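S.K.: here is a sequence with its predicted model. Questions after.
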Amino acid sequence: MTGLAVFAVGCLLFWPSGIKRSFGGFCGSMFVVGSGLATLETAADPFLSICGPPRYSEIRLNLAQAVQGVGSFMAPLLAARVFFANTGTNVDGLRNVQWVYLGVAAFDGLLIVLFFLAPMPEITDADMHVQENEIGEYDPGPFRKQTNLFLAVMSQFCYVGAQVAVANYFINFCVETGRDKATSSDLFAAAQGLYAFNRFLASGLLAIPAFKPRYLLTAYLALCFVFIVAAMNTGGTTSIAMLCLVLCFESCCFATIFTLGLRGLGRHTKMGGSLLVAAISGGMVFPPMAGAVVDARNAHVAMAIPMMGYVLAFIYPLYVNIYKRDVMDTHRDTKVGIEPVVAEDKALHLEAQPSRVEKEHAGRPEVQIVEK
């Protein structure tokens, strides 16, 4: 709710910025909006991952990201052809912008009320520790030893950086092949549509036991690398098609890296989720590097930057497939949160175990107290 509230405040700030016709005000308002969205994602992604049966965490987050992908596809179209269709450089166009953001703020306020009234569960570190014991019956150890998490953060940083770099220079790439900017924008919208569709497809595949999340992540990242290399070394329509396929297979990578990175963390889950969200900052690092190559050479050569991002991100799926298969598959196969009897049987099993005091006295001769 805090993230939604900050986002709503940012949208409301567009109104006075429009009245004053202040470019600085618009930039400040956009910064507040971005802060609200960052706060929201920091809370929402870990919550979706851990709130529910652990075996379905990838499916939950991928479905949520699929809905977000639909929004990414529809938002530019609605903005260009509906909300801001008649927006120009005059006062009437500016007023149209103000009303749109006011409507967004009102809808956001409604969401805050709904979340306040909804019985949303609070998940503590102790809850996550108990759940890990029910699944794997082991202690994750100190935070500094969570190699799986740290590699996931690195992979997420590189993957998101590569994803944003490809999206930022997609239109430049298409223009180099002879398309005009309008056609290039439509092609980018189509690629975004493939991106959203493949997220729904990946969610369906993850529901099939044979398609383990670690397998799907490995395959999708490998295909991203293959198609971006093909896009760099071809021209015309073929290169555009290859780059569209890169966006298509980027689909499930973010959500799957996120959920696999949280596996087995127990009481460290919240901290791990925060670090994985912070890894999105890779989207700030890679595009400037790609932009420098575009200025020096061209967009085709610049795709070498996201290509290296995919190579570095691929280290993590290799790690989980070689060294962490047991942890990943145990969480995938667990019945915790699905069969209610599991928790009851666990409690009965713990009650049936001898206590520490009973173990200490086991084997000792029984001492009888005789009254004199």
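M.R.: Thanks, I have it.
S.K.: when you work out contacts or count neighbours from here on, use the C-alpha atoms and nothing else.
M.R.: Will do.
S.K.: can you tell me the element residue 109 falls in?
M.R.: helix 91-117 (DSSP states H and E).
S.K.: list the buried ones in that helix?
M.R.: Going by neighbour count (16 or more other Cα atoms under 10 Å), the buried part of helix 91-117 is 94, 96-98, 100-102, 105, 108-109, 112.
S.K.: and here's the other structure:
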Amino acid sequence: MAGITNSAKAPAAAGVTSGGGNYLGPLMTVTMLFFMWGFITCLNDILIPKLQQVFTLQNWQAMLIQTAFFGAYFIVSLLYFLVSVTKGDPILRIGYRNGIIVGLVVTAVGCLLFLPAADLHSYGLFLGALFVLASGITVLQITANPYVSILGPPESSSSRMNLTQALNSLGTTIAPVLGGYLIFDQVSGGDATAESVKMPYVGLAVALLVIAVIIKVARLPRLTGGDTAIVPGSGALRHRHLVLGIICIFMYVGGEVAVGSMLINYLKLPQIAGLDESEAKHYLAFYWGGAMVGRFFGAVALAQLRSISLKYGIMAAIALVTFGAVYAIYDLNQALIILGLIAANFVVLLLGRFIPNRTVGLYAAAVIGLLLIGTFAQGSVAMWAVIAIGLFNSIMFPTIFDLAIKGLGTHTSQGSSLLVMAIVGGAIVPPLQGALADVTGDVQLSFVVPLLCYLYIVYYGFSGYKTRAVA
């Protein structure tokens, strides 16, 4: 990628070149980050109903958890952008690896702040802890996403992005079950206290600091910018596809988070499933697990493999493994439903002809159809329609991100910071959905809000992604 150089001279970067080389080890190391921030992000969906109980909050107040979390994405990314405009890109100065370590340490500090928040029984302090935590994850997003895109041939960057995001989705799949068990099923002191949130977040802080040490000592290529690349200015905004991609990331994250945040309350509705929080968490895992399976599909579909039959064979194996896992953990009926949803996802993937932008547009159109079913139908049909959205969300974030930073050259990190800033959609759209649910008294009808977000994603997938300069 133009303007990005591998500055490592030591053996740590041996075998790495600008156009090829052995990137497997570094890529596997970096995927740990994607797993961790996926796990942490999805824990918000468990925190919302938990803190809603503890502090007796209305829907819109509970959704401030997402506002604090994703608001940090906007503020930290905006500050990063302003620094890069006036002083030059800071990540290109310190290197992607050092940027990753900074992000891990800040995230760990945010996790540890949950201890005083629980002890003082302060909702405001919980929101502050989430803001600090998410600030660290923002730095990780700014550094790790373009780092993965650079680590290998440009033609397979979408595949790599989907692979690492699949590990992100593994974290979001495990979080509802493990987090729900620790926070709801192992409650210390009853529903009126927040004691049960302490142990999960202290454990996360320890894990994050261990990963920071691993990243520090690992044999990773130290990718930085050359002397001529570190210049001030806002050149990234001259690229139309990036500007439209920023809006698209806003819409995607807002829609995805809004659906996930409202899902437990949706499944509690008597006309949908009538589940309690402990039961609903398993279906929340299906929602995020669908994104994981879909991203593994996307990584294979967009990869440069030797033959199309090899692609089909690997995707069939992924489907069978998923079927077996659901059957082993739950039952045959749910396993068959999941297999049917995977088959529908595969049909849409074929219609996309493995072309990244086309597939994004078709997946967004499929989500619109599922949201309409979830809004106006009832019972198991409506329930599984909303759960299936996770499967079709799968490739959207990594593929949109990759499409938006293509051709940015020396402005790649700056463009990345702007895209991460757009993740603030997760802070704005969920409270809007919560407010609509409060005003109308209809949780189902509130899903019209994320539906509007996916309409824009359809546009970007079929037109907005095209690279041309802003006039």
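M.R.: Great, that's in hand. The shown structure was predicted, so the numbers you read here are calculated from the model rather than taken from an experiment.
S.K.: how long is stretch 397-414 of the second structure from one end to the other?
M.R.: End-to-end distance of stretch 397-414 of the second structure: 18 Å, with Cα to Cα, to the nearest Å as the criterion.
S.K.: how about it, which residues of the first structure does it hit?
M.R.: Mapped onto the first structure using TM-score structural alignment, stretch 397-414 of the second structure covers residues 254-271.
S.K.: cool, stretch 363-374 of the second structure as well?
M.R.: The alignment places stretch 363-374 of the second structure over residues 220-231 of the first structure (TM-score structural alignment).
S.K.: what are the contacting residues of that stretch?
M.R.: Residues from elsewhere that reach stretch 220-231 of the first structure (Cα atoms under 8 Å, 6 or more residues apart in numbering): 238-243, 245-247, 249-250, 252-253, 300, 303-304, 307, 310-311, 313-314.
S.K.: so which of these belong to helices?
M.R.: Among these, the residues falling in helices (DSSP state H) are 238-243, 245-247, 249, 253, 300, 304, 307, 310-311, 313.
S.K.: alignment lookup: residue 307 of the first structure to the second structure.
M.R.: So residue 307 of the first structure corresponds to residue 451, using TM-score structural alignment.
S.K.: again but with residue 102 of the first structure, I slipped
M.R.: In the second structure, residue 102 of the first structure lands on residue 202 (TM-score structural alignment).
S.K.: circling back: of the contacts of stretch 220-231 of the first structure, buried ones?
M.R.: By neighbour count, with 16+ other Cα under 10 Å, these hold 239-243, 245-247, 249-250, 252-253, 300, 303-304, 307, 310-311, 313-314 as buried.
S.K.: strands along the first structure, start to end?
M.R.: With strands called from DSSP state E, the first structure shows none.
S.K.: tell me which residues of stretch 170-177 of the first structure come out buried.
M.R.: Within stretch 170-177 of the first structure, the residues that qualify as buried are 170-175, 177, counting by 16+ other Cα under 10 Å.
S.K.: same question for stretch 45-60 of the first structure.
M.R.: Quick answer for stretch 45-60 of the first structure (16+ other Cα under 10 Å): 45-51, 53-60.
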